[in-house]
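> missing the sequence, but the structure's below:
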């Protein structure tokens, strides 16, 4: 696929996807969602890539929201199809990808932009980041998983306050409530995110893949049993043998 709205760069074992629609503050439209979905499939099958970073072009916006003009005249059927399709081909795909996806939230992450960041496994933010779910000001609710992922990250009470009030919060507040992991000056954000990605990339990709799937079931009655199953399965794989051998031999593992 020829990408028009995203840019992909690769460095060592890390790929960075940059959403590049500066004229609309990187708002998500149907084409951008399709390109993101395709790029994730491409990178998931790339054996050289172990970690993916998702960020926005420029210093103003990660993703300022969905492109409202595209669905302003939708009826119920088309609106449900839009939300379901977006979840299936992008947001759920990110959450369940076998490789870690880190959001580098640079600036505005509103509506679909915050939902995109929340579908990632880890979130770093710049000091100028502003995060929120303003859908109720349009007579809507979040449609890309906002009502489901936000309570799991910050608790139901804080999630309700953010969703009902539609207020934006700053990066420091987002860190205090657990919505983002770390906050950095905008000039340092991508560097710090890449450092984390490099650290993760040195660990066992098979173990990380199993950890992603098990952690995603942490609020399910299948969580503990899945953890036990994966723990056992890993004992039969080369990564475990290399990791244990390296530990005993007092050297760094070569996964």
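Sure thing, it's come through. This structure is a prediction, so every number in the text was calculated from the model and none was measured.

> Could you use CA atoms for every contact and neighbour count after this?
Fine.

> And the helices in the stretch 101-250 of the chain, which stretches?
All helices of the stretch 101-250 of the chain, identified by DSSP state H, counting those that start in this stretch, fall at 112-119, 146-154, 156-165, 171-176, 186-201, 205-215, 223-234, 238-248.

> Out of these, flag the one nearest residue 136.
Shortest distance between residue 136 and these, using C-alpha to C-alpha, is found for helix 156-165: 6.8 Å.

> Contacts for that closest one, please.
The contact list for helix 156-165 (C-alpha atoms under 8 Å, 6 or more residues apart in numbering) reads 132, 133, 134, 135, 136, 141, 147, 150, 151, 168.

> how many degrees apart are it and helix 146-154 in direction?
Per axes from the mean of the first three to the mean of the last three C-alpha atoms, to 10 degrees, the angle that helix 156-165 makes with helix 146-154 is 140 degrees.

> how about helix 156-165: buried residues?
Buried residues in helix 156-165, counted by 16 or more other C-alpha atoms under 10 Å: 159, 162, 163.

> Going by distance to residue 99, which of those wins?
Nearest to residue 99 among the buried residues of helix 156-165: residue 159, at 27.2 Å, using C-alpha to C-alpha.

> Run a quick neighbour tally on residue 52.
A count of neighbours around residue 52, defined by other C-alpha atoms under 10 Å, yields 26.

> also this one, for the comparison:
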């Protein structure tokens, strides 16, 4: 079994950042921290003009928070620290001065929907259905909510957050504005992502940097906001309801 990793490859101005976990690309704390740092470093690297964010494996883009870690949270501080991991990744993506292209090859759940939503331009396959499952286990999409709402609107975000048991297909996500394009296969997606990234490399980096600032206007309070949301999730994960539910998933 392949060990979890975050790796980066820089070629012709394109930094490809890839994360992987054998449990359907779920995200434990150490992978979240590494991902946030790698995105920040790529943003500061002058050799990088554009970033492609992807996950390893064929099937699932990201299964969200690591159940193994969720089950082991026994106090509010540990909970806050764990959920802050997602906050840190989203904030690293938000502050990164380079455009981040999301490459979503398959289903994405919970925190994974947050990560996809925090990209600046997102491309997917027809298999890339999304689900905000947090309410299912007794918490809610508090940390990723602002990023998801920014892409899907309050109506779209509310719909998938309340209907926490259902997958919404890639076409729904495209119509709502999360995906810019939906492709028939991973191979077709990769060709499209590469061509798009290469084209972006021809543009003025200063212009792209200024555009990114404008596009994220109104999110300046997210350092504080997402930290506050992490506290809410950290408390809820300790509730009897959540503890019992997580036991069943064990």
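Received the coordinates, thanks. Everything numeric here is computed off the predicted structure, so don't read it as measured data.

> before we move on, back to that, kindly indicate which of the contacts of helix 156-165 of structure 1 lies nearest residue 50 of structure 1.
Nearest to residue 50 of structure 1, judged by C-alpha to C-alpha, of these is residue 150 at 26.3 Å.

> what's the spacing between that closest one and residue 140 of structure 1?
The span separating residue 150 of structure 1 from residue 140 of structure 1 equals 16 Å under the rule C-alpha to C-alpha, to the nearest Å.

> got it, and residue 228 of structure 1?
Residue 228 of structure 1 is 41 Å from residue 140 of structure 1, by C-alpha to C-alpha.

> One more: residue 129 of structure 1?
For residue 129 of structure 1, the distance to residue 140 of structure 1 (C-alpha to C-alpha) stands at 23 Å.

> out of those two, which sits in the more crowded spot?
More crowded of residue 129 of structure 1 and residue 140, by other C-alpha under 10 Å: residue 129, with 27 against 9.

> pretty sure that one contacts residue 109?
Yes - using C-alpha atoms under 8 Å, residue 129 of structure 1 is in contact with residue 109, at 7.2 Å.

> which residues are common contacts for these two?
residue 61.

> residues in contact with the counterpart of residue 123 of structure 1 in structure 2?
Alignment note (TM-score structural alignment): residue 123 of structure 1 maps to residue 122 of structure 2. If you count contacts by C-alpha under 8 Å, 6+ apart, residue 122 of structure 2 has them with 101, 102, 103, 104, 116, 178, 179, 180, 181.

> What number of residues are in the vicinity of the fourth one?
The number of residues packed around residue 104 of structure 2, counting by other C-alpha under 10 Å, is 31.

> How about residue 205 of structure 2, nearest residue that isn't a chain neighbour?
residue 49 (6.6 Å; C-alpha to C-alpha, 6 or more residues apart in numbering).

> show me the contacts for the one you found.
By C-alpha under 8 Å, 6+ apart, the neighbours of residue 49 of structure 2 are 13, 14, 15, 98, 200, 201, 205.

> Which position in structure 1 pairs with it?
Counting by TM-score structural alignment, residue 49 of structure 2 corresponds to residue 50 in structure 1.

> got it, and residue 233 of structure 2?
Aligned counterpart of residue 233 of structure 2 in structure 1: none (TM-score structural alignment).

> how many other residues sit next to residue 233 of structure 2?
When neighbours are counted by other C-alpha under 10 Å, residue 233 of structure 2 registers 23.

> Also residue 9 of structure 2?
Neighbourhood size, residue 9 of structure 2 [other C-alpha under 10 Å]: 12.

> That one: helix or strand, and which one exactly?
Per DSSP states H and E, residue 9 of structure 2 falls inside strand 5-11.

> Run through who's touching that strand.
Contact with strand 5-11 of structure 2 is made by 15, 16, 17, 18, 19, 20, 21, 31, 34, 35, 38, 48, as judged by C-alpha under 8 Å, 6+ apart.

> Stretch 212-225 of structure 2 now?
87, 91, 94, 97, 98, 99.

> Tell me how many other residues surround the nearest residue to residue 174 of structure 1 once chain neighbours are set aside.
With sequence-adjacent residues excluded and distances taken as C-alpha to C-alpha, 6+ apart, residue 174 of structure 1 is closest to residue 180, at 5.7 Å. A count of neighbours around residue 180 of structure 1, defined by other C-alpha under 10 Å, yields 23.

> got it, and residue 199 of structure 2?
Neighbour count for residue 199 of structure 2, taken as other C-alpha under 10 Å: 11.
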